[in-house]
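In: no sequence for this one, just the structure:
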């Protein structure tokens, strides 16, 4: 295959850099977060009053660092230039233009924080709990309900309870710095304390932030290593290392589903996850479902409290669902990405293994990609427009163990669970 035209690659790089620069001031989670004062007031009132968050709250506390109208016009101009310079039917151009459209929607979503339109745009970008995986299949809400019942049964066993969270943030930072230095020895990755965060941890371009007052156990640190480190930091580093498609270091909402699904899948495949961790993820789906059905913040908080979640965890999950909105508004549906992405990525993995298409699997890590585009990215790697990922987690770098385990999955999935229950039930 002949080398790509240097002029074409130069155009791709130029347009890619324009996307990267245009999206730089857009910080979704910073723009929609509820500050610690909201939490303090909620608990001071015995968790019985709706938090005082309205449309003005975001304008006062989380002002945007850009003019929304100007920013939307900027992305529209980039999209036009991509079509003009690369062609409307060029597969790479189609991906880049879609990114511009998504970013325009994100800008509009942030512009209308605290309104019902915020939730409508969120649903367009991240989906709804009423979405199905395939025609006739159960919905995400059904997945949440089914998994909740299974996990509640598991968590009744004492052996499934997690260890006490007694590792301070400073110690967690030291442990993760040591582990990630071993994984990314030349990448300059830093793990840092941060006292402005609402989440326990968050990955950036070349750093992992840990909330300074958070407490962890060993399992939490294991999860952070593979979820935030191996996947989120790994795909960011692979994306920013791209010579032409530098935008692969930045994720759009559509890429979030694949990213979070891949991260959860990696937790599970490496045995770093736990029923308690999965229960929290499933409860995020349940919380979004309730909010979509009309529940307010207090309804969701109390539901979680009644389902064996601590007050702190119940508040944390409820905030994730209503951030950017109001305590009585439509939800922010990003948290559906974890379970939706897990199911989609796992099914893709099963199919690739069953058909022997192993070369497609490392492509998942070449940057912040969407599963739907993976065939295009594989072709672009073959053409030399995109380089193969430099970092792969151990179970993807050497697929033998994963392939052996997955070889049985299609057959096992075809067995009737009801019949298994009838045959094996007497043994339990």
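Out: Perfect, thanks for sending it. Everything quoted here is computed from the prediction, not taken from an experiment. Residues are numbered from 1 along each chain as shown.
In: only C-alpha atoms from now on, for both contacts and neighbour counts.
Out: Fine.
In: just give the nearest non-adjacent residue to the residue most central in space within the chain, would you?
Out: What sits nearest the mean C-alpha location of the chain, by CA atoms, centre = their mean, is residue 260, with 3.1 Å. Of all residues not flanking residue 260 in the chain, residue 338 sits nearest, at 5.0 Å (CA to CA, 6 or more residues apart in numbering).
In: give the contact list for the one you found.
Out: Shown in contact with residue 338 (CA atoms under 8 Å, 6 or more residues apart in numbering): 257, 260, 261, 264, 281.
In: just confirm the second one contacts residue 343, I think it does.
Out: Put plainly, it is residue 260. No - taking contacts as CA atoms under 8 Å, residue 260 lies outside contact range of residue 343: 10.8 Å.
In: distance of residue 35 from residue 25?
Out: Residue 35 sits 20 Å away from residue 25, taking CA to CA, to the nearest Å as the criterion.
In: and residue 356, that one's in a helix?
Out: No - the assignment for residue 356 (DSSP: H, G, I helix; E, B strand; the rest coil) gives coil, which keeps it out of a helix.
In: that one - how many residues pack around it?
Out: Burial measure for residue 356: 11 neighbouring residues, criterion other CA atoms under 10 Å.
In: that older thread, what about the contacts of residue 338, which one has the most neighbours?
Out: Neighbour-wise, those (other CA under 10 Å) top out at residue 257, 28 neighbours.
In: that one contacts residue 343, doesn't it?
Out: No - the pair residue 257 / residue 343 is not scored as a contact, 10.1 Å apart, by CA under 8 Å.
In: before we move on, back to that, so for residue 260 and residue 343, which residues contact both of them?
Out: Between them, residue 260 and residue 343 share no contacting residue, judged by CA under 8 Å, 6+ apart.
In: quick one: the strands in the stretch 51-200 of the chain?
Out: For the stretch 51-200 of the chain, the strands defined by DSSP state E, counting those that start in this stretch cover 167-168, 190-194.
In: for those strands, which one sits closest to residue 144?
Out: Proximity to residue 144 (CA to CA) singles out strand 167-168 among the strands of the stretch 51-200 of the chain, at 30.5 Å.
In: packing partners for the closest one?
Out: Packed against strand 167-168, as judged by 3 or more CA pairs under 8 Å, 6 or more residues apart in numbering; DSSP states H and E, are the following elements: strand 215-216.
In: putting a second one here so we can go through both:
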């Protein structure tokens, strides 16, 4: 026989679940990256002019990209849902506060879409994803300072021996087959197995959607590339989507607003390193994105950023793709799209969070990073929801994070090593190196 308390709790869960599903349905037609793509004609034009003429992209160009929703109507839907959340959960309910914030963020995303090709796009981008001159912590270097420091360190690693692991011997078709097999094993027992498909028109060699990983048609891959894609796109991006979708109550965690991007890309970058899938050129690629965004924030145009990437030894095709990442949604001489800052920023924030949560005796918080599209500031709330029986621990967690004992040992040493004066150590070791 159910008590009044248990009945009230079930009603509470039902309200959260209903609001979650409404949120998911409202969010569903938003395809932000599709709305800021540069088509093949733009690339063709740039190459035909020998990289001397800025690509013909302005606000009128973006108006030619059909949206599958009415922006103003969608803004109203999110606003109405925010009011409904307050009406049913109250203004200060912890789950309600997360949902309300997500509604506000998605309204900003829509405003950003409406501002494509104008200064408004860049302004909102900085608001949602930050700037290259943002400090990581009070009194600490900015992201751009960090990128420059890492770039200097990477100079000494440019002549590492070649490894067969890095030979690009797999076609995109082979990559699809191999990735599908890997993910089928990892996601055994999932309600819906993720699909790996070939795709044209994506900027990166691969990208992850809700339960789909797209592999760029015509790209070539190495063993290391495939391992990196497996853990980055599969274990993290698809994994957190499926974990969120399989929550019995808080299904809204399957959808990632901009604030969760830092956590998502930070986790993905950490997994690259924890699985030894990363490599110096990959780190250089991430830091060069920060440097390129900084250049654009300082007034550099598309041609200057394109030439910067060429100076880094990249091909003309790849330099173009990298420069597009900086200016997509904007204009070739406008403010940059700053989303690519979050890989390095997220790595540092998440790594420090893991170290400190373990150092303070709260290692169980680490697993919650994978329960959906989370943010660091929400983890304490999510931990409370686990104890209330409203949230469950994630089903699909990388092995490096399921063994909290081993991870804790690693982080204990990391906390100690962080206290050493590396300059002093370098002087002591100078006769050994």
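Out: Received, thanks. Bear in mind that the values here come from a model prediction, so they are computed numbers and not experimental data.
In: tell me how the two chains score on TM-score.
Out: Here the TM-score for the pair of chains, by TM-score structural alignment, normalised by the length of structure 1, is 0.96; 427 aligned residues with a CA RMSD of 1.6 Å.
In: which of the residues in stretch 377-395 of structure 1 are buried?
Out: The neighbour-count check on stretch 377-395 of structure 1 (16 or more other CA atoms under 10 Å) flags 377-378, 380-381, 384-389, 391-393 as buried.
In: ok, stretch 199-215 of structure 2 next?
Out: 199, 202-203, 205-208, 210-215.
In: please report the distance of whatever residue of structure 1 lines up with residue 87 of structure 2 from residue 169 of structure 1.
Out: The alignment partner of residue 87 of structure 2 in structure 1, by TM-score structural alignment, is residue 84. Counting by CA to CA, the gap from residue 84 of structure 1 to residue 169 of structure 1 is 50 Å.
In: more neighbours, the two?
Out: Between residue 84 of structure 1 and residue 169, counting by other CA under 10 Å, residue 169 is the more crowded of the two (21 against 11).
In: what residue of structure 2 matches up with that one?
Out: Checking TM-score structural alignment: residue 169 of structure 1 goes with residue 172.
In: isn't its match up against residue 216?
Out: Yes - Residue 172 of structure 2 is within contact range of residue 216, at 6.7 Å (criterion: CA under 8 Å).
In: so who does residue 245 of structure 1 touch?
Out: Counted by CA under 8 Å, 6+ apart, residue 245 of structure 1 has contacts 12, 13, 16, 239, 385, 386.
In: contacts only, for residue 278 of structure 1.
Out: residue 151.
In: residue 74 of structure 2 now?
Out: Counted by CA under 8 Å, 6+ apart, residue 74 of structure 2 has contacts 26, 107, 110.
In: for the last one, which non-adjacent residue is spatially closest?
Out: Leaving aside its sequence neighbours, residue 110 of structure 2 sits nearest to residue 71 (CA to CA, 6+ apart; 6.2 Å).
In: just tell me what that neighbour corresponds to in structure 1.
Out: Match for residue 71 of structure 2 (TM-score structural alignment): residue 68.
In: and for residue 102 of structure 2?
Out: So residue 102 of structure 2 corresponds to residue 99, using TM-score structural alignment.
In: now swap in residue 215 of structure 2 and tell me
Out: In structure 1, residue 215 of structure 2 lands on residue 210 (TM-score structural alignment).
In: what does the host helix or strand of residue 290 of structure 2 correspond to over in structure 1?
Out: Using DSSP states H and E, residue 290 of structure 2 maps to helix 280-297. Helix 280-297 of structure 2 corresponds to residues 275-292 of structure 1 when matched by TM-score structural alignment.
In: and the longest helix seen in structure 1, what does it pack against?
Out: Longest helix of structure 1, by residue count under DSSP state H: helix 91-111. Packing partners of helix 91-111 of structure 1 (3+ CA pairs under 8 Å, 6+ apart): helix 6-23, helix 28-32, helix 68-86, helix 116-126.
In: what angle separates the longest one from helix 6-23?
Out: Between helix 68-86 of structure 1 and helix 6-23, the angle formed by their directions is 170 degrees, by axes from the mean of the first three to the mean of the last three CA atoms, to 10 degrees.
In: so how far does helix 68-86 of structure 1 sit from its counterpart in structure 2?
Out: Comparison of helix 68-86 of structure 1 with structure 2 after fitting gives an average deviation of 0.8 Å (mean CA distance after the TM-score superposition for structure 1).
In: mind listing what the aligned partner of the residue nearest to the centre of structure 1 in structure 2 touches?
Out: With TM-score structural alignment defining the correspondence, residue 260 of structure 1 maps onto residue 265 in structure 2. Contact analysis of residue 265 of structure 2 by CA under 8 Å, 6+ apart lists 342, 343, 346, 347.
In: ok, now with 7 Å
Out: 342, 343, 346 (CA atoms under 7 Å, 6 or more residues apart in numbering).
In: hang on, the earlier thing: out of the contacts of residue 74 of structure 2, who has the most neighbours?
Out: residue 107 (20 neighbours).
In: hmm, residue 73 and that residue touching each other?
Out: No - using CA atoms under 7 Å, residue 107 of structure 2 makes no contact with residue 73, being 10.6 Å away.
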